[in-house]
Structure formats: C-alpha cells, structure tokens
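**Student:** Any chance you can model this:
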Amino acid sequence: MPDHTTAPLRYTAFSADPAGGNPAGVVLDATRLTDSDMLALAKDLGHSETAFLTAPPEGLGEAGRAYTVRYFSPRAEVPFCGHATIATAVALADRVGPGDLVFATRAGTVPVTVARTPDGTLRATLTSVEPYVTDVADADVTEALAALDWPAADLDPALPPRIAFAGARHLVLAAATRARLANLAYDFDRLEAFMRRLDLTTVQLVWRESADVFHVRDPFPVGGVVEDPATGAAAAAFGAYARELGLVPDAATLTLHQGADMGRPGVLTVELRAGDARVRVGGTGARIPDETGADDGNGGGGGDAR
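**Tutor:** The predicted structure is shown next:
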C-alpha cells in the first residue's frame, strides 16, 4: 500500500476557495502503486476522483511537464476526469511553476495550460479530446426521468436530451426551471443501473439562465457518489452539445455554475473556438489544507460517497 512518498495531496478544482469547487486527490508519483492500491486509496479518500501520475509515454513532452494520468473513483477507474485534471495541473504548478503540461489519459492526450492571475491565484485550462454528440432513445430518456423522479413536462424543450462525449459519456437533460434543478432526490440504484447500461459517467442536468450562463448538476452513482460538485469532463461534453445544437456560436465562452446546491459553489469556463472541435474547460484551483481533515462535509467532497 502507499507510503509517505505516494501519499495523496488534496486540491479543489473550479474554485479558489478550498471549501468550494470539487475536491480531488492527487498522487504525484504512483509508480509503485498497483491498480488495487489506487482503487483502495481513492475509496479511502472518498472524493469523486483521485488522479495518479506516472511517467509519460516516450516523446509526449519535456521532463517534469508531461505525465501519464489515471483516474479512480471510489468504485472504479474512469477514462477521464476534468476536475481532477485541473486539480492535478494546479498541484504541479505549485511545484514546477505555471506553463504548459500534457497528460496521457485513457481517453487520449489532454494538454493543460496553467497561468497565474493578477491576484496570485492559479488557473488551469484543459483541452478536451475530440468530442461527439449522439441521439438518445426516447425509452432511455423515459427511464432516466423515472430514476430522477422528474416529470417529462419539467424538461426544457429548447435543449433536447442528447449523449455528449469529450473524454467520457454524459446524458444531457435540461430543466425548464431553476427550481426543478434545485430539487434533486433520485433513486441511486436505478439510475446507476441505467447509466451502466449506456456507459455513462454522469448525467449532466442543466438549466439555462441566459445565452451563455448555465447552472448544472451531475449525479454520479456509477462512481459511488451521489453528486459531483464540479464536473470538468461533463462541462467539456456540454460545450460540444451546445455547439452541435446551435445553442451558441461556433466561437463562444460559456459560464457554468455548479455545486451551489451542495454548499460547494464552483465556476467552470467553457471555451469554444471556430474551426477547432475540441473544447477548453478552465477554472481556478486551491490546495486543501491538511487541517481541514479528510471529510469536507459532503462524504469527502463528492456528495455522500457510498
């Protein structure tokens, strides 16, 4: 099992406040850890994901700024995790300075840039793998709504259900009102079974406040977590969804608010560039001081980890 050289750091992503955003574990040297070790450590931390770094594939990038990264939830390995990527990038920038990084993930190669803002806060921006958006069967939407206990009439017809991918698959469902989004009490086991059948990482629940401002929530039962406080992979997928459906121009910057309903507010910036299918997701990050303890009041920061 891990010793002091592989002990995880804890960083939050998409907030400069350690009490906001989405906490992640970060193990900067996982060379000696087995898969079982990584899963056990992620389960012990209880965050929605923990990132584990090892040496990069040959030729990926310069030493100290390129890594292989694997992500584990408390229940299983996941192909990509946006918030743990942001947290990892900020953790590395604390040690080697801001600049460009590159991560080899199971989903593909993910470049990340870290910059220091005028107030001294570190801000990281990841570039997703190539995204896609697909239709979802009416029967599957019906089952998802039944698991969520959401009437179909509570959906926003201007934002139709789709499955979106930018490193992991997410079902996008849009609420017609902020009140509908705020009221989330779902059947954990039923939604988990549904998501496993469709190979979904989260369900991206969305309410549109304005042309470029959205509020989102992400149930994550397949990771053993009721809700993810800030979800970078889903934000990237949603950017692809918004562009695919013509909700925003080809070049646009979207602001996603997440975590307020859990008491961990965070802000995710989604950037779309004309002529580039990839999606950029950025946000601030911060070290979580050790004295806060392992429990952040939400099952380790992931919303009732099971």
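**Student:** from here on, contacts and neighbour counts on C-alpha atoms
**Tutor:** OK.
**Student:** Following element in sequence after the helix or strand A42 falls within, please.
**Tutor:** For A42, the host element (DSSP states H and E) is helix 35-45. In the C-terminal direction, the helix or strand that comes right after helix 35-45 (DSSP H and E) is strand 50-54.
**Student:** Residues contacting the helix or strand following that next one, please?
**Tutor:** Helices and strands here follow DSSP H and E; after strand 50-54, the next one along the chain is strand 66-72. With C-alpha atoms under 8 Å, 6 or more residues apart in numbering as the test, strand 66-72 has contacts from 38-39, 42, 49-57, 60, 77-81, 84, 101-106.
**Student:** just the buried members of those?
**Tutor:** 38-39, 42, 49-56, 60, 77-81, 84, 101-105 (16 or more other C-alpha atoms under 10 Å).
**Student:** that older thread, now do the helix holding A42 against strand 50-54, angle only.
**Tutor:** Helix 35-45 and strand 50-54 are oriented at 140 degrees to each other (axes from the mean of the first three to the mean of the last three C-alpha atoms, to 10 degrees).
**Student:** could you say what helices and strands helix 35-45 packs with?
**Tutor:** Packing partners of helix 35-45 (3 or more C-alpha pairs under 8 Å, 6 or more residues apart in numbering; DSSP states H and E): strand 66-72.
**Student:** Need the residue closest to the centroid of the chain.
**Tutor:** The residue lying closest to the centre of the chain (C-alpha atoms, centre = their mean) is T231, at 2.7 Å.
**Student:** for the residue nearest to that residue when sequence neighbours are not counted, helix, strand, or coil?
**Tutor:** In space, and not counting its chain neighbours, T231 is closest to H83: 5.8 Å by C-alpha to C-alpha, 6 or more residues apart in numbering. Each residue gets one of three states, and H83 gets helix by DSSP: H, G, I helix; E, B strand; the rest coil.
**Student:** quick one: H83 and A146, what's the gap?
**Tutor:** Look at H83 and A146: by C-alpha to C-alpha, to the nearest Å, they are 28 Å apart.
**Student:** who's more crowded, those two?
**Tutor:** Legend: neighbour count by other C-alpha atoms under 10 Å for H83 and A146, higher for H83 (35 against 16).
**Student:** do you know how far that one is from A234?
**Tutor:** For H83 relative to A234 (C-alpha to C-alpha), the value is 10 Å.
**Student:** for P265, same thing?
**Tutor:** From P265 to A234 the distance is 16 Å (C-alpha to C-alpha).
**Student:** this one as well, want them side by side:
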Amino acid sequence: MTSERSPRTPEILRYAAFTTDPAGGNPAGVVLDATTLSAGRMLEIAAELGYSETAFLTAAAAPGSYTARYFSPLLEVPFCGHATVAAAVAVAARDGVGRYTFHTGAGEVPVEVDTDPAGLLRATLTSVEPHTEPAGAADVEQALALLGWAAEDLDPALPPRFAHAGARHLVLVVATRARLADLDYDFDGLAAYMTARDLTTLQLVWREDAGTYHVRDPFPVGGVVEDPATGAAAAALGAYLRELGAVTAPAELTLHQGDDLGRPGILRVSLHEGDTRVRVTGTAVPIPA
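**Tutor:** From the prediction side, this is the model:
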C-alpha cells in the first residue's frame, strides 16, 4: 500500500473502497493514529491527498474502539461510509478481523471486518438510526434546474426525499439509465444549494430492478465533482427505500456506482427485521505506490 509520513504527519495509507481493484471504487486516505494532529492539519492532509475523504482515527479507551473524523479537501463531514470501510480494513490488516467501533460526528458506528470468499478483507458498517423527510416542490425544482434535469426525468414511483443515515442527502430517482449517465451540473450553484440545506451529496439513482440500483453522487460541497462510491448515501438510500415500502426487510440490495467515472464499485446494502439501522458492506484494497 502507499504510505507517507513527515515530521508533522503520521503515516498516511491509501485504500480503494467498495472494489477489489485499486483502480476502481472510491479512494480514501487513512491515518491510523491522528493523536498529534489538529483539525487544521487534518484538513491540510485531506486537501493534499485530494480524495473525496480521508479518515483520521484516534484510539479510544475501549479495545477496538476509535474516534473517527472525516475530512474532504474543503471541510469536515460528520460521517463517511467509504472512508469507514477503508479505515476498518486498514485496522484489520494490522490487528486482525473482528468487530470495531467508530465514534463519529454522527454517532457510534459498529464495523465488522471479515474476509470474503476470495480472501480479501471486507467491512460491514451499521449506520446510526436513519430517518427521511419529504422534499418540498421548490427544493426539488431548484435541484433539478441546477442538474439540468426536468421533472419528467424522475421516476414517479419513487418520489424525492431527504434521507439521513449519518449524513444528509437528497435522493432523486430517475426513470432511465441514460438520464443518470448524462450528468453535467452547475458546480457552484449546487454547492450553495447543498450548503443551505446541510446536504453532503445528492444521491442520484436509477432502479434496474427491486434489488439492483445504479447511483451517482455529486459532492461539490467537499470540493469534488463526484464521489465514486458513497457508503453514507448507500445507507440513506436503504432507509429511503424501506420507508417508501419499495423494499421490505429482510432485504439485500446491490448498488453499482462509479461506472460513469471509470471507477466501478459495488456496495451491498442490507436491511434487517427488527432493526431500522442500515448495513453497508464492501471490500477495500490498498492502492500501490
């Protein structure tokens, strides 16, 4: 794996999450010991790396427990799914598979790390308690205008909603794969829109079938045009689909993301009976030097 350190910086690891190929999925920086780093220095490191997020861990008192902070190149976010998967896999590569607990800005996030059938490390995070709320007509109209989309592009069976499972997202489901593939939005305008509504990404979705979804996530508030694989938004989508009655627990969903960026990734979302939290699973692999 690629790592670097300087007198001011602990070792920085690089992982690709939600993929078995270092050239796929979503790259994340991981710092396993951020004890000496200020928030300002964490932001500098995230900006220098240029990934959508970098995770900074500090060991807590309980074994296997960490405080986790997440920084994009422009700001700190309360929770990041792909960086959680990457960080948990990095911890397990050092300390072994098992259960870890990340204390995030959104709340406590348990993460279970095991090995997949191919022998790769794989992490399953359990979201904080999710919730959704309707998106008003004016909010939807403005978002569509900034995306260059029309109301007729949306799937009428799956209406727009705000969804939160660690971070807040606007979920917009389109009727065709072609509409999802054609994404060219107003970067500054969408960033301002999202900032005003405390949104981390827009979760743009096309439903292939009841268990298969294709997603894209603009992330201008973090200084990134598009996030290649978004675990927090995947959890939010699971909560959204369950609340609308589009899926019924227990359910296993497959999300394809990054294909339109040339960085394909796969996110597995699971909904359990008797537990409203959402689980998101993916592998992560080191990015070589």
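**Student:** on that earlier part again, please name the residues that touch the residue nearest to T231 of structure 1.
**Tutor:** Taking C-alpha under 8 Å, 6+ apart as the criterion, H83 of structure 1 is in contact with A13, F14, N22, A24, A230, T231, G232, A233.
**Student:** Can you add secondary structure and give those back as TSV?
**Tutor:** Output for the contacts of H83 of structure 1, formatted as TSV (three-state DSSP):
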residue	secondary structure
A13	strand
F14	coil
N22	strand
A24	strand
A230	coil
T231	coil
G232	helix
A233	helix
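**Student:** farthest-separated two in these?
**Tutor:** A24 and A233 (13.8 Å; C-alpha to C-alpha).
**Student:** who has more neighbours, those two?
**Tutor:** A24 (34 against 27).
**Student:** P8 is in contact with that one, correct?
**Tutor:** No: counting by C-alpha atoms under 8 Å, A24 of structure 1 sits too far from P8 to count as a contact (9.3 Å).
**Student:** picking that back up, what about P265 and A234 of structure 1, which has more around it?
**Tutor:** Using other C-alpha under 10 Å as the criterion, P265 of structure 1 and A234 rank with A234 on top: 31 against 19.
**Student:** so how far is R197 of structure 1 from that one?
**Tutor:** From A234 of structure 1 to R197 of structure 1 the distance is 18 Å (C-alpha to C-alpha).
**Student:** helices or strands next to the longest strand seen in structure 1 in the packing?
**Tutor:** In structure 1, taking DSSP state E as the definition, the longest strand is strand 276-287. If you count contacts as 3+ C-alpha pairs under 8 Å, 6+ apart, strand 276-287 of structure 1 packs onto strand 9-13, helix 82-96, strand 122-127, helix 232-244, strand 266-273.
**Student:** could I get the ones you listed as TSV with distance to A30 of structure 1?
**Tutor:** Putting those into TSV (distance: least, C-alpha to C-alpha, whole Å) gives the following:
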stretch	distance to A30 of structure 1
strand 9-13	12
helix 82-96	13
strand 122-127	22
helix 232-244	22
strand 266-273	28
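**Student:** Of all the ones you listed, which one is nearest A251 of structure 1?
**Tutor:** That would be strand 266-273 among these, by C-alpha to C-alpha, at 4.5 Å.
**Student:** and that closest one, how far from the chain's centre?
**Tutor:** Computed by C-alpha atoms, centre = their mean, to the nearest Å, the chain-centroid distance of strand 266-273 of structure 1 equals 12 Å.
**Student:** That one: average distance to aligned residues in structure 2?
**Tutor:** Here the mean offset of strand 266-273 of structure 1 against structure 2 after fitting is 0.3 Å, by mean C-alpha distance after the TM-score superposition for structure 1.
**Student:** Check what contacts that strand and list those residues.
**Tutor:** With C-alpha under 8 Å, 6+ apart as the test, strand 266-273 of structure 1 has contacts from 13-15, 20-22, 229-230, 232, 235-236, 239, 243, 250-260, 278-283.
**Student:** Same check on stretch 6-14 of structure 1?
**Tutor:** 18-30, 83-84, 86-88, 91, 230, 266-268, 282-289.
**Student:** What of stretch 237-257 of structure 2?
**Tutor:** Outside stretch 237-257 of structure 2, the residues that touch it by C-alpha under 8 Å, 6+ apart are 25, 130-132, 158, 161, 163-165, 171, 203, 210-216, 228-229, 234, 263-273, 276-278.
**Student:** how about a cut-off of 6 Å?
**Tutor:** 211-215, 229, 264-273 (C-alpha atoms under 6 Å, 6 or more residues apart in numbering).
**Student:** distance between the ends of it?
**Tutor:** Stretch 237-257 of structure 2 has an end-to-end distance of 13 Å (C-alpha to C-alpha).
**Student:** List the buried residues of that stretch.
**Tutor:** Judged by neighbour count (16+ other C-alpha under 10 Å), stretch 237-257 of structure 2 contains these buried residues: 237-243, 247, 252-257.
**Student:** what would those look like in a markdown table with distance to D116 of structure 2?
**Tutor:** Below are those laid out as a markdown table (distance: C-alpha to C-alpha, whole Å):
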| residue | distance to D116 of structure 2 |
| --- | --- |
| L237 | 24 |
| G238 | 22 |
| A239 | 25 |
| Y240 | 28 |
| L241 | 27 |
| R242 | 27 |
| E243 | 30 |
| V247 | 26 |
| E252 | 16 |
| L253 | 17 |
| T254 | 16 |
| L255 | 18 |
| H256 | 18 |
| Q257 | 20 |
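**Student:** Kindly name the residues of structure 2 that line up with stretch 40-48 of structure 1.
**Tutor:** With TM-score structural alignment applied, stretch 40-48 of structure 1 matches the range 44-52 in structure 2.
**Student:** Figure out how far that stretch is from the centre of its chain.
**Tutor:** Distance of stretch 44-52 of structure 2 from its chain centroid, counting by C-alpha atoms, centre = their mean, is 16 Å.
**Student:** Stretch 209-224 of structure 2 too?
**Tutor:** 9 Å.
**Student:** likewise stretch 226-244 of structure 2?
**Tutor:** With C-alpha atoms, centre = their mean, you get 8 Å for stretch 226-244 of structure 2.
**Student:** try stretch 197-213 of structure 2
**Tutor:** Worked out by C-alpha atoms, centre = their mean, stretch 197-213 of structure 2 lies 12 Å from the chain centre.
**Student:** Could you tell me the end-to-end distance of it?
**Tutor:** For stretch 197-213 of structure 2, the first-to-last residue distance is 25 Å (C-alpha to C-alpha).
**Student:** That stretch corresponds to what range in structure 1?
**Tutor:** Stretch 197-213 of structure 2 covers residues 198-214 of structure 1 once aligned (TM-score structural alignment).
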